[in-house]
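Novice: Using only what follows, build the 3D model:
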Amino acid sequence: MKKRIFSGIRPTGPLHIGNYLGAIKNWLQLQNEYDSVFCIVDLHALTTPNASKGLKKKVFDLATTYLAAGLNPKKCILFVQSQVPEHTELTWLLNTVTPIAELERMTQFKDKAKEHRSNVNMGLFDYPVLMAADILIYQTDLVPVGEDQRQHVEMARTIARKFNQTYGATFKVPEVLIREQGAKILALDNPLKKMSKSSPNLYSRINLTDSPDEIQEKIKRAITDSGKEITYNPQKPALANLITIYSAFSKLSASQIEKKYQGKGYAQFKTDLANVIIKALKPFQAKKKALEQEPEQVKKILEQSAKQAQAIARKNLKEAKQKMGLI
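Specialist: Prediction:
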């Protein structure tokens, strides 16, 4: 029997190449190797101020992105979180075994609480428990996430152990699955920060739906380090980030890229990098455009997957409730 994986992305805006290289590209391989459950986590999106504005459109956009990128409903379950209410019911049950002190230590909560001090909601505080429910309700073995989400998976592990200690063996304790290549693509305007959907600077990221002109302009504006040689050096994070992107889309190694641009400057390298990205995204963009013309087909895929997900979730929720003495 294949091991099960669970992962998801919040529908908070267009995905960028960092999302693709860090998550979705891995999922395309994982769906062939594991019993795969992928989720559009719209309930998590609601913890962001004003997230409900245009949420349906964002969910549809993310679904077409997943499918155009190559996720296959015949190989994986692809559904919308809010269409499986068992997630929120299990969240409440898990809340009863989750220490407040553990939640107060969560780095993302502390960071976002500082950023939105006047608008901190309970959903943001309880976010890790809902994420634990997302994972545990499918008896997940492995969770493919970026390094920034490791702490949340560790919390899910803690909650699973606490529940099992309190009520008897019920949930699998999931493991983190992190793959190095492309796991962290950095912002084009600040290589000390991760590329982000929420950055106010549109030139900090390349969206998967950007036009060739937009891609060329963004790469042209991307900051570089001092010096002229095209060499991969972690001490020069801006150039290292661009080489990482080039390598991921071209399948050339960093050393091959260095050799190719020996004696050439940043201008030629950036022009070629933009063209590599444009060429790589062209098939995806064509598929996405076609799917956007078939909303009923996309809706049907999500509904069928939600039924599959709910069948698994209902069974595991029932067991948890029985262990807790609920009718």
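Novice: hey, let's count contacts and neighbours off CA atoms from now on
Specialist: Fine.
Novice: Skipping its backbone neighbours, what lies nearest H152 in space?
Specialist: P128 (5.7 Å; Cα to Cα, 6 or more residues apart in numbering).
Novice: can you pull out the helices in the stretch 201-327 of the chain?
Specialist: Here the stretch 201-327 of the chain has its helices, by DSSP state H, counting those that start in this stretch, at 212-221, 237-250, 254-260, 266-292, 295-323.
Novice: can you pull the contacts of the residue nearest to H152?
Specialist: 103, 152, 155-156 (Cα atoms under 8 Å, 6 or more residues apart in numbering).
Novice: can you tell me how far the nearest residue to Y66 once chain neighbours are set aside sits from K53?
Specialist: Spatial nearest neighbour of Y66, chain neighbours left out: I24 (7.5 Å); criterion: Cα to Cα, 6+ apart. Using Cα to Cα, to the nearest Å, I24 is found at 25 Å from K53.
Novice: re the thing from before, secondary structure class for the residue nearest to Y66?
Specialist: Recorded secondary structure, I24: helix (DSSP: H, G, I helix; E, B strand; the rest coil).
Novice: Contacts only, for T98.
Specialist: By Cα under 8 Å, 6+ apart, the residues touching T98 are 129, 159, 162.
Novice: here's the other one to compare against:
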Amino acid sequence: MTRISGITPSGHAQLGNYLGAIRRWAADGADGDLYFVSDLHAMTTAYHPQRLRSLARETLAILVAAGIPQDRVFVQSDLIREIGALTWVLECTCTYGEASRMTQFKEKSRSKGVQGVRVGLFTYPVLMAADILLQGATEVPVGADQAQHVELARALARRFNTTYGDVFAVPEAVTPPAAARVRDLAKPTRKMSKSTRDSAGVVALLDDPDVVRRKIRRAVTDEDGVANLLEILAACTGKSTDELASAYAGNEALKEAVTEAVVEQLRPMREGALALLADPASLDQVQAAGADMARRRGEHRLAAALRMAGAS
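Specialist: Next up, the predicted model:
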């Protein structure tokens, strides 16, 4: 069994990313599992190249500092030649109907109009399939919004294997363990997101502790806001929200408890990530080793796919 998961550097990684996925990857990952910074995925909408490059490095440092073994992480764009080649083969395996049925593209093209949506967003699910199939992943932990993309990867793997020869493992989408549902502190009706323009309610993983304290102390405390604070505290302490709800008499006491729990939860990871970012040579070595590992793992599949498809 090989699992693969990625995180897109569309913004600064935030508390929801950590409590919901990153720390679980560090705690539960097994030999052979892979975790990658999916920076190519961030190019499907408008972006600034220098900022994207900086965010990719920052996210890589966070994954390593969170405790994910260095031999399981890589940056997607370091394999752009391999992934790009396989994406083309898979695009020539995929039908227009399959690609046009992808829900995310339909929703965004409906809101922006087809003329305002990039072709990369249309073909992005095939790129995601290439990420999965290149590394021989058999399981892909995804939420409901990405399950359709894994189904496309399954369909393309089966079609290629049947048409040209058996090259790819057929992956399965698996539901990750239930995680904290972290909402925006300033607007708890929406989930905390690294791509939110207004960062007042978003706790970035590398925020200074004083900034974290200020954001939590200013958190909305209506019914949704209090539920969100309890959810965050439960995720940090391992206690139930019901138990915690009865432990604090007022909102200020609850905010103080959440503040200290979050600061302490993030402290080791934050210190480690900042140390890596302050030592570019060491981070370069981590990135280069990760790229070499991922390239070696996928090179024989790519070579076989190209040969069988008549491209080499």
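Novice: hang on, the earlier thing: which one's more surrounded, I24 and K53 of structure 1?
Specialist: I24 (22 against 11; other Cα atoms under 10 Å).
Novice: if I look at the more buried one, how far off is L208 of structure 1?
Specialist: I24 of structure 1 is 12 Å from L208 of structure 1, by Cα to Cα.
Novice: Same question for L302 of structure 1.
Specialist: 21 Å.
Novice: same deal with Y138 of structure 1?
Specialist: 30 Å.
Novice: Helix or strand: which one has L93 of structure 1?
Specialist: Element membership of L93 of structure 1, judged by DSSP states H and E, is helix 86-95.
Novice: once aligned to structure 2, how far is the following helix or strand past that helix on average?
Specialist: Per DSSP H and E, the first helix or strand lying C-terminal to helix 86-95 of structure 1 is helix 100-104. Its aligned residues in structure 2 lie a mean 1.8 Å from helix 100-104 of structure 1 after superposition (mean Cα distance after the TM-score superposition for structure 1).
Novice: for helix 100-104 of structure 1, the distance to its chain's centre please.
Specialist: Helix 100-104 of structure 1 sits 24 Å away from the centroid of its parent chain (Cα atoms, centre = their mean, to the nearest Å).
Novice: In structure 2, which residues correspond to that helix?
Specialist: Using TM-score structural alignment, helix 100-104 of structure 1 corresponds to residues 96-100 of structure 2.
Novice: Give me the number of neighbouring residues for the closest residue to V84 of structure 1 other than its chain neighbours.
Specialist: Computed as Cα to Cα, 6+ apart, the closest residue to V84 of structure 1 that is not its neighbour in sequence is Q310, at 5.7 Å. As a burial measure, Q310 of structure 1 scores 21 neighbours (other Cα under 10 Å).
Novice: To which residue of structure 2 is Q310 of structure 1 aligned?
Specialist: Under the alignment (TM-score structural alignment), Q310 of structure 1 maps onto R295.
Novice: and if you look at L242 of structure 1?
Specialist: By TM-score structural alignment, L242 of structure 1 lines up with L229.
Novice: hang on, its match packs against K255?
Specialist: Yes - here L229 of structure 2 reaches K255: they are 7.3 Å apart, a contact under Cα atoms under 8 Å.
Novice: In terms of neighbours, single out the busier of the two.
Specialist: Of the pair L229 of structure 2 and K255, L229 is the one with more neighbours under other Cα under 10 Å, namely 28 against 22.
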